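Enquirer: Sequence below, structure please.
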Amino acid sequence: MLTIHPILITLLPSLITAHPSSKKTPLNSNGIPPFSSLPLGEGNPYLSAWGLYGPKDELGTLNRLSPAIVAAASKSEIKTGVRVSLNWAMNAQGNESFINRGSFGHKIYPAGPYYDEIWDYNSQLSSHWDSLRHFPYVAERRFYNGVRDEDVVGKGNSTVNGIHVWSEKGIVGRGVLVDFESWRLKQLEKKNPEERFRRFDPFKGETSGISLEDVRAVLKWQGTKVRFGDILIVRSGWTVGFNNKTREEILALQRSGPISASGLEQSLPMMKFLWENFAAVAGDMPGVEANPSRSNFTMHEVLLAGWGCPMGELFDLEALAEEAKRQKRWSFFLTSEVINLPGALASPINALAIF
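Expert: So this is what the prediction gives:
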């Protein structure tokens, strides 16, 4: 989840116009146009790729997960059979969530000789994928491929861009962990570490963004190579930081002002890197991207509404980080099956990393 600051709403109209018109752009060997060609349609929203897979497409960058890509990932990544869950507990945030989304309600009741249960919760409360009808271009009020507000909450019961479409094949492929937090702590062991590594706080997005230079440095430190169609997963230390805070500390953060959290920096080089390589982007933080944004756009707008790129939030990456260190390998086979609920805005990730 991302908090949009008012200044962004005033800046975005200069970047976005309302009516798309297509233009032909050559595709590379991976079937995508160059980043410099975005937006694909003149008049389309900033950096959008509407129409790349057809005007009615609801998969977006998941189209990159072809059978060949998935088969190659299973062959290269499944070596030991070790499985690691990436699912944070559904009730991990306790009685009051960090972003004021209530709590997980769980009621067990007798139903004759057996028991049934009822779950009552916000789908953004624990580890989840955002669907393509969760977040639009704010000024334009357009979701992926031009879908409008009325298509999401109108009277026609439309399910367009709902997460159920992803349930047909799942989010499955080669996962790559960027263990920023372990790398950052390693930098502190140096004789004269950079001050920014000491100051880094996953609960302060204004001063603790993760840059493209950081991501590349972590990948180099890990010895991890990126391939087209990978699923990027970034560990910032947010969930473990949350787990280590008292309820009073969490409440104090909530009262201190707009929600702030670390994440990927919103820069054009970062967006180019994501566009050229990944089928989905996720992390252990509440919004994947640093919040508030320090740029004139947000990743939620471009990734979800512009590219149709799934964003995964609040992943539990602690066991994954430990297993990656043990195996000295930060890539793995990822399998994630979202719920089949037509029109849903998000889903639990139901994710396993297989080494």
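
Enquirer: from here on, contacts and neighbour counts on C-alpha atoms
Expert: Fine.

Enquirer: I'd like to know how many residues surround Glu42.
Expert: Other residues near Glu42 come to 15 when the count uses other Cα atoms under 10 Å.

Enquirer: Quickly note the distance from it to Pro269.
Expert: Using Cα to Cα, to the nearest Å, one gets 22 Å for the distance from Glu42 to Pro269.

Enquirer: again with Gln222
Expert: 21 Å.

Enquirer: Please identify which of these two sits among more neighbours.
Expert: Between Gln222 and Pro269, Gln222 has the larger neighbour count (other Cα under 10 Å), namely 19 against 14.

Enquirer: Isn't that one up against Ser331?
Expert: No. Look at Gln222 against Ser331 with Cα atoms under 8 Å: they stay out of range, at 9.8 Å.

Enquirer: In this structure, which residue is most central in space?
Expert: Geometric centre of the chain, nearest residue: Met311, 2.4 Å, by Cα atoms, centre = their mean.

Enquirer: for comparison, sequence B:
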Amino acid sequence: MGPFGKAARAALMLAPLVAPLTALAQPAAAPQPGQWHPSRYGAGDQIGAMNLLNPQKVLEAARLVQRGQVYRLGVPVGRETPAFPPRSAAVTVMMPDQFEGATVPSENRMSYADDMFTGWLGVGSQIDSFAHLGIDNVFYNGNHARDFMRTTGVTRLGIEGIPPMVTRGVLVDMTRARNKPMLEEGEIITADDLRAAMRDQGVEVRQGDVVLIHTGWVELLERDPARFGKGEPGIDNGAAEFLAGLGIVAVGADTWGVEAVPFQNPNRIWEGHQTLLAKNGVHILEVMDTRALARDGAREFLFVLGQPLLRGAVQAIINPIAIR
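Expert: Just a heads-up that it's a prediction; the model follows:
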């Protein structure tokens, strides 16, 4: 894990039905201002904006594939990957009962290796479930931590309940918008910034889309991982509200937290996560490697994600794919 500044660490530590959908969801009326549950998709809903995905949306996205060009959006994860403290991840490889060159008893002298993962699921490229972050111990759709949060795994809102995410993806290139190769730590992206970048780059966001924001920050993973983990450019809460209002199913960025860190107001932390996850049921995708998409000037693409079905998990390491 890369080092974090003491001030940043102190601030950060404060945070903390897989089935095809056959018809376009018709959400109920939105809650009254200031009231964010029950969800517009129903009091028992667990999948939030993913209700907006349907076969027609998949077919629309599939028609974007014209070149057969595939982009890996995940990054390799290992022992040195910087992560939100105190997270870390490690793979340990073993050859059980095969000491000093021994093989498994057999005429064909079979050898094999196994591996063990030890770590947190919120390292590297990841998806946040609605059980990851809430408001005063209340999570998406009014689910209180005392009712579903268990050390053995959540009983609602877990990673295994997220439907496959096959939809149209769009890229908003903020490096192009600001005419520089990389935004700086703490640099804020507002709703107006997103609107202007989308307009200038010809990016149209539609209901059910996944929006990825390119800031250039992911480049630091390889050349300066310590700096990568100390802060990041990103959206503010107003931008989170704007994106949720567009009817998207997920928002991601090439940063580890999507929001700008250090926080503009140190007394209001991860407010964008609260707006997206808890209030609107919009998933968050972190550490997306958007470099190749930005380099190729991609504006829209087929986005595909089938996350690990880890029962009761609140996050998962992922490797989404973009196809053009």
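
Enquirer: TM-score for this pair?
Expert: After superposition, the two chains reach a TM-score (TM-score structural alignment, normalised by the length of the second structure) of 0.79; 292 aligned residues with a Cα RMSD of 3.0 Å.

Enquirer: okay, now the nearest residue to Leu251 of the first structure once chain neighbours are set aside: neighbour count?
Expert: The shortest distance from Leu251 of the first structure to any non-neighbouring residue, by Cα to Cα, 6 or more residues apart in numbering, is to Phe98 (8.0 Å). Here the count is done by other Cα under 10 Å, and Phe98 of the first structure has 18 residues near it.

Enquirer: secondary structure class for Phe98 of the first structure?
Expert: coil (DSSP: H, G, I helix; E, B strand; the rest coil).

Enquirer: Enumerate every residue touching the nearest residue in space to Asp201 of the first structure that is not next to it in sequence.
Expert: Nearest non-adjacent residue to Asp201 of the first structure, counting by Cα to Cα, 6+ apart: Ser208, 6.0 Å away. When contacts are counted by Cα atoms under 8 Å, 6 or more residues apart in numbering, Ser208 of the first structure touches 196, 199-202, 261-263, 290.

Enquirer: let's see it at 10 Å
Expert: Applying Cα atoms under 10 Å, 6 or more residues apart in numbering to Ser208 of the first structure gives the contacts 196-197, 199-202, 236, 260-265, 290-291.

Enquirer: Can you select the buried ones from those in ChimeraX?
Expert: Per 16 or more other Cα atoms under 10 Å, the buried members of the contacts of Ser208 of the first structure correspond to this ChimeraX selection:
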select :197,200,201,202,236,260,261,262,263,264,265,290,291
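
Enquirer: Mind checking which of the contacts of Ser208 of the first structure are in strands?
Expert: 263-264 (DSSP state E).

Enquirer: any idea which of the contacts of Ser208 of the first structure is the one closest to Leu86 of the first structure?
Expert: Ser236 (14.4 Å; Cα to Cα).

Enquirer: What's the match for that closest one in the second structure?
Expert: With TM-score structural alignment defining the correspondence, Ser236 of the first structure maps onto Thr215 in the second structure.

Enquirer: Map Asp173 of the second structure across to the first structure for me.
Expert: In the first structure, the residue matched to Asp173 of the second structure (TM-score structural alignment) is Asp179.

Enquirer: How many neighbouring residues does that match have?
Expert: Count around Asp179 of the first structure with other Cα under 10 Å applied: 26.

Enquirer: Once you drop chain neighbours, what's closest to it?
Expert: Arg235 (4.9 Å).

Enquirer: Might one say that that neighbour is in contact with Val281?
Expert: No. Applying Cα atoms under 10 Å, one finds Arg235 of the first structure not in contact with Val281, separated by 11.6 Å.

Enquirer: Now for these two: what residues contact both?
Expert: Common neighbours of Arg235 of the first structure and Val281, using Cα under 10 Å, 6+ apart, are Val288.

Enquirer: Looking at these two, which has the bigger crowd around it?
Expert: Arg235 (27 against 22).

Enquirer: which part of the second structure lines up with stretch 275-286 of the first structure?
Expert: So stretch 275-286 of the first structure sits over residues 245-256 in the second structure, by TM-score structural alignment.

Enquirer: Next, the buried residues of the matching stretch.
Expert: Going by neighbour count (16+ other Cα under 10 Å), the buried part of stretch 245-256 of the second structure is 247-256.

Enquirer: need these in JSON lines with distance to Gln46 of the second structure, can you?
Expert: JSON lines is the format used below for those (distance: Cα to Cα, whole Å):
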{"residue": "Gly247", "distance to Gln46 of the second structure": "16"}
{"residue": "Ile248", "distance to Gln46 of the second structure": "16"}
{"residue": "Val249", "distance to Gln46 of the second structure": "13"}
{"residue": "Ala250", "distance to Gln46 of the second structure": "15"}
{"residue": "Val251", "distance to Gln46 of the second structure": "18"}
{"residue": "Gly252", "distance to Gln46 of the second structure": "20"}
{"residue": "Ala253", "distance to Gln46 of the second structure": "24"}
{"residue": "Asp254", "distance to Gln46 of the second structure": "27"}
{"residue": "Thr255", "distance to Gln46 of the second structure": "26"}
{"residue": "Trp256", "distance to Gln46 of the second structure": "25"}
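
Enquirer: can I assume Leu146 of the second structure is in contact with Asp136?
Expert: Rather than Leu, residue 146 of the second structure is Arg. No. Between Arg146 of the second structure and Asp136 there is no contact under Cα under 10 Å: 11.5 Å.

Enquirer: what residue of the first structure matches up with Pro82 of the second structure?
Expert: By TM-score structural alignment, Pro82 of the second structure lines up with Ser97.

Enquirer: Once you drop chain neighbours, what's closest to its match?
Expert: Ser103 (6.1 Å).

Enquirer: Return the residues in contact with that neighbour.
Expert: Taking Cα under 10 Å, 6+ apart, one finds 90-97, 120-122, 125-126 in contact with Ser103 of the first structure.

Enquirer: I'd like these laid out as JSON lines, including secondary structure and distance to Ile231 of the first structure.
Expert: Compiled in JSON lines, the contacts of Ser103 of the first structure are given as follows (DSSP: H, G, I helix; E, B strand; the rest coil; distance: Cα to Cα, whole Å):
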{"residue": "Met90", "secondary structure": "coil", "distance to Ile231 of the first structure": "23"}
{"residue": "Asn91", "secondary structure": "coil", "distance to Ile231 of the first structure": "26"}
{"residue": "Ala92", "secondary structure": "coil", "distance to Ile231 of the first structure": "24"}
{"residue": "Gln93", "secondary structure": "coil", "distance to Ile231 of the first structure": "26"}
{"residue": "Gly94", "secondary structure": "coil", "distance to Ile231 of the first structure": "29"}
{"residue": "Asn95", "secondary structure": "coil", "distance to Ile231 of the first structure": "32"}
{"residue": "Glu96", "secondary structure": "coil", "distance to Ile231 of the first structure": "30"}
{"residue": "Ser97", "secondary structure": "coil", "distance to Ile231 of the first structure": "27"}
{"residue": "Asp120", "secondary structure": "strand", "distance to Ile231 of the first structure": "30"}
{"residue": "Tyr121", "secondary structure": "coil", "distance to Ile231 of the first structure": "27"}
{"residue": "Asn122", "secondary structure": "coil", "distance to Ile231 of the first structure": "25"}
{"residue": "Leu125", "secondary structure": "coil", "distance to Ile231 of the first structure": "22"}
{"residue": "Ser126", "secondary structure": "coil", "distance to Ile231 of the first structure": "19"}
